[in-house]
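1. Sharing a model that was predicted from the sequence below.
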Amino acid sequence: MKNATQIYGVRAVIEAIHAQKPIDKVFIQRGLKGDLSKELEGLIRKNGINVSYVPFEKLNRLTKDNHQGVVANISPISFQELEELVEAAMEQKEKPLFLLLDQLSDVRNFGAIIRTAECTGVDGIIIQKKGAAPVTADTIKTSAGAAFLVPMAKVDHIKDAIFYLQASGVTVIAASEKTEQLLYDVSLKDACAIVMGSEDKGISPSVLKVVDHTAKLPLLGEIGSLNVSVACAVFLYEAVRQRGSQ
């Protein structure tokens, strides 16, 4: 092993999946053949693990060791089941605050968001299994260790999490520039979840269709959008402001 968050080799990754290690992403050499690689790909599909098929040179940049065409990133934190995370938060607080990240891909943005989430009392962060930024050493560093403090869950689809939260009495608000409603006109005082989108595409249209409210920030300059971690911080601190000392 190169470090605590990386394993390499076809058989080693297969065994890690069988052992239910929290694998964030598997990198497989394009065109890799053999019975073991077929077995690995079957396990990846069965377990819904994020995978990328990359050139041999990419794998060489990930590790200097003999990777046999496969490298996997292991999350340094443990993820909870969605139901477990939500139920625990609802038991501890009358009006919990959740954060959903739809296809956020930059690990440093992810780390900065986790840090702000911890500082603003977020009770749980929910991300999608595929396409989401992994929890890497850079994520941990950027979060200033907050990644070990905020409960997190992974789901197959963000919409599934939204439906579950709504059924649990949680109002879901999406940050979107495609609305006329400002953040300051939306109530964040009750149990609620804030949805933030990816750096380049924002929140997917299918997710926007099922949220309870959409809200935007006023942009008074020439630039048409904020960095997602900055926008997320504004949303979360507006929740803090509205809730006061509750």
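-> Nice, I can see it. Numbering: from 1, shown residues only.
2. Could you use CA atoms for every contact and neighbour count after this?
-> Will do.
3. Would you map the strands across this structure?
-> All strands of the chain, identified by DSSP state E, fall at 6-8, 23-29, 50-54, 70-74, 97-101, 124-128, 152-155, 171-175, 192-196, 213-215.
4. what residues does the last one touch?
-> When you say that, I think you mean strand 213-215. 172-177, 179-183, 186, 208 (C-alpha atoms under 8 Å, 6 or more residues apart in numbering).
5. Mind listing what's buried along that strand?
-> His213, Thr214, Ala215 (16 or more other C-alpha atoms under 10 Å).
6. Can you tell me the closest non-neighbouring residue to the second one?
-> Okay, so that is Thr214. The shortest distance from Thr214 to any non-neighbouring residue, by C-alpha to C-alpha, 6 or more residues apart in numbering, is to Ala174 (4.7 Å).
7. so how many other residues sit close to the one you found?
-> 26 (other C-alpha atoms under 10 Å).
8. so how far is Cys232 from it?
-> 11 Å (C-alpha to C-alpha, to the nearest Å).
9. since we're on the closest residue to Asp102 other than its chain neighbours, how many residues are nearby?
-> Closest residue to Asp102 apart from its sequence neighbours, by C-alpha to C-alpha, 6+ apart: Gly197 at 4.7 Å. Applying other C-alpha under 10 Å, we find 21 residues neighbouring Gly197.
10. OK, contacts around Gly197?
-> Applying C-alpha under 8 Å, 6+ apart to Gly197 gives the contacts Leu101, Asp102, Gln103, Leu104, Ala175, Ile203, Ser204, Val228.
11. Of those residues, just the buried ones, PyMOL syntax please.
-> Remark: buried members of those, expressed as a PyMOL selection using 16+ other C-alpha under 10 Å:
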select buried, resi 101+102+103+104+175+203+228
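12. Widest-spaced pair of the contacts of Gly197?
-> Ser204 and Val228 (14.5 Å; C-alpha to C-alpha).
13. so Gly111 makes contact with Ala137?
-> No - assessed by C-alpha atoms under 8 Å, Gly111 is found out of contact with Ala137, at 9.7 Å.
14. These two: which is more packed in?
-> Gly111 (27 against 17).
15. what about the more buried one, distance to Arg11?
-> In terms of C-alpha to C-alpha, Gly111 sits 31 Å off from Arg11.
16. Take this one as well and set it beside the first:
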Amino acid sequence: MENSTQIFGIRAVIEAINANKAIDKVFIQKGLKGELSHELESLIRKEGINTSYVPVEKLNRLTKNNHQGVVAQISPIAFYNIEDLVLNVNESGKTPLFLLLDQLSDVRNFGAIIRTAECTGVDGIIIQKSGSAPVNGDTIKTSAGAVFKIPICKVDHIKDAMFYLQASGIKVIAATEKTDNTLYDVSFKEPCAIIMGSEGRGINPSVLKLVDAKAKLPLLGEIESLNVSVACGAFLYEAIRQRM
């Protein structure tokens, strides 16, 4: 069965995945057993879909229907293909500006970043299938509807997107404190993609090794970091300032 935001029931979720529904996350009851549940879990692993194993009480709060131990959240948007997006932007004649989010998990931060990205003319946001915040009601509300106005891509791994962007002549710039360069020392004038890390960990070290440039925000107070959505806004507006 399905409504505008959820699918519930093991067989229904399996069929939705096989039909390429844009599923953000699947909640599975802890200890769920049976041939169908094993089939579902194998399919989820194959597709790299976000999964949480939760008590039955959590599922009961998500839906009052007969969920059979499984509830899936559907994305309200269709996700773009990164190859098509990059090709379209390159053919448009504008200087590409993309945003990569390395497993950013808070939906409100995600929504705030989407809103700023739309306001600054970002050509697309790229997220990883696993470990990333879903596009749900909170995301839509925080983005002030911008989620419907900017392309969002999902990739198996953020590294895949980086390799493709770099092969397409797009420089990847990491927003990280692990550098001596501030964002004012780095050029954003050429085709580029800015990568932001998760709220707690920042950018994955293995991802950080692959970037073309690193930049940090100067912090003059005693607090050692900014909220990721605020930091992202500072980076995007510096890119716009340089390009104007």
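-> Now that the structure is in, tell me what you want to look at. In this text the structure is predicted, and so the values were computed from the model without any measurement.
17. you'd agree Ile126 of the second structure is up against Lys154?
-> Yes - Ile126 of the second structure lies in contact with Lys154 (C-alpha under 8 Å); the separation is 5.9 Å.
18. In the first structure, mark out all the helices, start to finish.
-> 10-18, 35-47, 56-62, 82-92, 107-119, 137-142, 158-167, 205-208, 228-243 (DSSP state H).
19. which one of these lies closest to Asn3 of the first structure?
-> That would be helix 137-142 among those, by C-alpha to C-alpha, at 9.7 Å.
20. Comparing the closest one with the second structure, how large is the average distance?
-> With mean C-alpha distance after the TM-score superposition for the first structure, helix 137-142 of the first structure departs from the second structure by a mean of 0.7 Å once superposed.
21. what packs against that helix?
-> helix 107-119 (3 or more C-alpha pairs under 8 Å, 6 or more residues apart in numbering; DSSP states H and E).
22. Give me the residues contacting the helix it packs on.
-> Contacts of helix 107-119 of the first structure (C-alpha under 8 Å, 6+ apart): 99, 104, 125, 133-136, 138-147, 149-150, 228-229, 232-233, 236.
23. Of the residues you listed, keep whichever come out buried.
-> 99, 104, 125, 133-136, 139-140, 142-143, 146-147, 150, 228-229, 232-233, 236.
24. one step back: find residues that contact each of Ala174 and Cys232 of the first structure.
-> Both Ala174 of the first structure and Cys232 are contacted by Met196, under the criterion C-alpha under 8 Å, 6+ apart.
25. and the residue nearest to Phe98 of the first structure when sequence neighbours are not counted, what does it touch?
-> The shortest distance from Phe98 of the first structure to any non-neighbouring residue, by C-alpha to C-alpha, 6+ apart, is to Ala193 (4.3 Å). By C-alpha under 8 Å, 6+ apart, the contact list for Ala193 of the first structure reads Leu97, Phe98, Leu99, Leu100, Leu165, Val170, Thr171, Val172, Ile173.
26. What lines up with Ala193 of the first structure in the second structure?
-> Correspondence of Ala193 of the first structure to the second structure, assessed by TM-score structural alignment: Ala193.
27. Can you give me the distance of the closest residue to Leu32 of the first structure other than its chain neighbours to Lys95 of the first structure?
-> Of all residues not flanking Leu32 of the first structure in the chain, Gly69 sits nearest, at 6.9 Å (C-alpha to C-alpha, 6+ apart). Distance of Gly69 of the first structure to Lys95 of the first structure, computed by C-alpha to C-alpha: 48 Å.
28. Counting neighbours, go ahead and name the busier of these two.
-> Neighbour tally, Gly69 of the first structure and Lys95, criterion other C-alpha under 10 Å: the higher count belongs to Gly69, 24 against 19.
29. Pretty sure that one sits against Ile28.
-> Yes - shown here, Gly69 of the first structure and Ile28 form a contact pair, counting by C-alpha under 8 Å, at 5.7 Å.
30. Just the closest of the contacts of Gly197 of the first structure to Lys2 of the first structure, please.
-> Leu104 (26.0 Å).
31. now, of the helices of the first structure, which is deepest in the fold?
-> Among the helices of the first structure, helix 107-119 has the highest mean neighbour count (mean count of other C-alpha atoms under 10 Å), at a mean of 23.
32. got a winner among the contacts of Ala193 of the first structure for most neighbours?
-> Going by other C-alpha under 10 Å, Leu97 tops those with 29 neighbours.
33. Show me what that one lines up with in the second structure.
-> Using TM-score structural alignment, Leu97 of the first structure sits opposite Leu97 in the second structure.
34. and the residue nearest in space to the middle of the first structure, what is it in contact with?
-> What sits nearest the mean C-alpha location of the first structure, by C-alpha atoms, centre = their mean, is Ile127, with 3.1 Å. Ile127 of the first structure makes contact with Leu100, Leu101, Asp102, Gln103, Met152, Ala153, Lys154, Val155, Ile158, according to C-alpha under 8 Å, 6+ apart.
35. wait, Lys25 of the second structure sits on Val70?
-> No - counting by C-alpha under 8 Å, Lys25 of the second structure does not reach Val70; the two are 10.7 Å apart.
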